[in-house]
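J.: this one's sequence-less:
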């Protein structure tokens, strides 16, 4: 893999202070990955790999749980030590245009997330995890505890030689986001106890 440029700065947050890195593979924003690191010394780090969700994380849309996932992960990582790897690829890698078109189909035609992406001819989850694995190896990490419900993240990192112990990262559904979460569980294969797709 091509070597990225790397910059680092301390970042003070309401959870505590992190070391903030950017790994830049090109001037294109989507080729940059942000990494928040809390010291983990010789411990197996707690890791969250999350893709941008500007509607949920910035505007706090109630239709998904992405803001909860972001805050919950940063809080746990600050307490336990590890890293938050933030990929700037909204819409599970399909891009903002596809995502907003899909959201509109959900709002106007009652399609769920999977149905909307299918109607638009978009893959449900085209993300790759080679850059996330590169970042983990950069910090000397070959084994991690991964906060996720998505089996593709587990297999994606394992395919890159990272040993993964999955840690459940499941929010409590609300009336507004229950259809979205159910679709992720039943149609995208996410492992979620509340919808019977996780033991």
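T.: Yep, it's here. Source: prediction; values computed, not measured.
J.: CA atoms for contacts and neighbours, from now on please.
T.: OK.
J.: Now do the helices in the chain.
T.: If you assign secondary structure with DSSP state H, the helices in the chain sit at 54-57, 66-80, 96-109, 113-119, 130-138, 151-158, 178-187.
J.: In TSV: the ones you listed, plus mean neighbour count and distance to residue 18.
T.: Formatted as TSV, the entries for the helices of the chain read as follows, by neighbours: other C-alpha atoms under 10 Å; distance: least, C-alpha to C-alpha, whole Å:
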stretch	mean neighbour count	distance to residue 18
helix 54-57	18	19
helix 66-80	19	8
helix 96-109	16	28
helix 113-119	19	33
helix 130-138	18	16
helix 151-158	18	23
helix 178-187	19	30
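J.: Second structure for comparison follows:
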């Protein structure tokens, strides 16, 4: 583990109007990794705010890839935080569970040859999950969020936040409908990475064709 009290530097708070509603946005610099992150906060009446730690995923978040569920989780999280109040931390430097974009594409190539997501990373000699949430904990502390409801299905996030001094009073499911394209990906997260996903995962969203 890295420093349990990582130094993070926050920039000015600005208003960010989005299709989900208005957020207070703030950029953060992680002095250890020199990565830049973003917090998006919406007011709410809950005693314990809803928090989502969202790892950067260019293919899913920007291009809408269905190989993973990242883009749909981001969409769901922003809607829930706008509705309930809370904060989303967009964590950069987490691409491909921390292995970077180039290695993520290499892992995709191995997956197309038959490997699952865990096997692909192992065949590349890379960690299955290289992410660290020290900076996320530092940002949450800077925002005064030391007691949260965590929107996640990943036990690693709760474990690391607790280790860094953030109290997770509740874990809220972040599951989104599974698709033909990401079914094996989700099954691997459940079976090999202990994510809290349904035991009977199956295709629940029909394949969408191109629109004109």
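T.: On my side now, so go ahead. Small disclaimer: the values here were computed from a predicted structure and weren't measured.
J.: residue nearest the centroid of structure 1?
T.: What sits nearest the mean C-alpha location of structure 1, by C-alpha atoms, centre = their mean, is residue 50, with 1.7 Å.
J.: how deep is the residue nearest to it when sequence neighbours are not counted tucked in, by neighbour count?
T.: If the residues on either side of it in the chain are set aside, residue 50 of structure 1 comes closest to residue 86, at 5.1 Å by C-alpha to C-alpha, 6 or more residues apart in numbering. When counting by other C-alpha atoms under 10 Å, one arrives at 19 neighbours for residue 86 of structure 1.
J.: likewise residue 164 of structure 2?
T.: Other residues within reach of residue 164 of structure 2 by the criterion other C-alpha under 10 Å amount to 23.
J.: Quick one: map it onto structure 1.
T.: Counting by TM-score structural alignment, residue 164 of structure 2 lines up with residue 160 in structure 1.
J.: go on, residue 67 of structure 2?
T.: By TM-score structural alignment, residue 67 of structure 2 lines up with residue 63 in structure 1.
J.: about what we covered before: wait, the residue nearest to residue 50 of structure 1 sits on residue 30?
T.: No: the pair residue 86 of structure 1 and residue 30 fails to qualify as a contact (C-alpha atoms under 8 Å) at a distance of 10.6 Å.
J.: picking that back up, I'd like the helices of structure 1 as a markdown table, with distance to residue 45 of structure 1 appended.
T.: Putting the helices of structure 1 into a markdown table (distance: least, C-alpha to C-alpha, whole Å) gives the following:
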| stretch | distance to residue 45 of structure 1 |
| --- | --- |
| helix 54-57 | 24 |
| helix 66-80 | 8 |
| helix 96-109 | 31 |
| helix 113-119 | 32 |
| helix 130-138 | 10 |
| helix 151-158 | 14 |
| helix 178-187 | 26 |
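J.: Which among the ones you listed is found nearest to residue 170 of structure 1?
T.: Counting by C-alpha to C-alpha, residue 170 of structure 1 lies closest to helix 66-80 out of the helices of structure 1; the figure is 8.1 Å.
J.: Give me the contacts around the closest one.
T.: When contacts are defined by C-alpha atoms under 8 Å, 6 or more residues apart in numbering, helix 66-80 of structure 1 is touched by residues 15-16, 18, 38, 40, 45-48, 50, 53, 56-58, 60, 83-84, 147, 169, 171.
J.: Go again with 7 Å.
T.: When contacts are taken as C-alpha atoms under 7 Å, 6 or more residues apart in numbering, the neighbours of helix 66-80 of structure 1 outside the stretch itself are 15, 16, 38, 46, 48, 53, 56, 57, 60, 83, 84.
J.: Thank you kindly, that will do.
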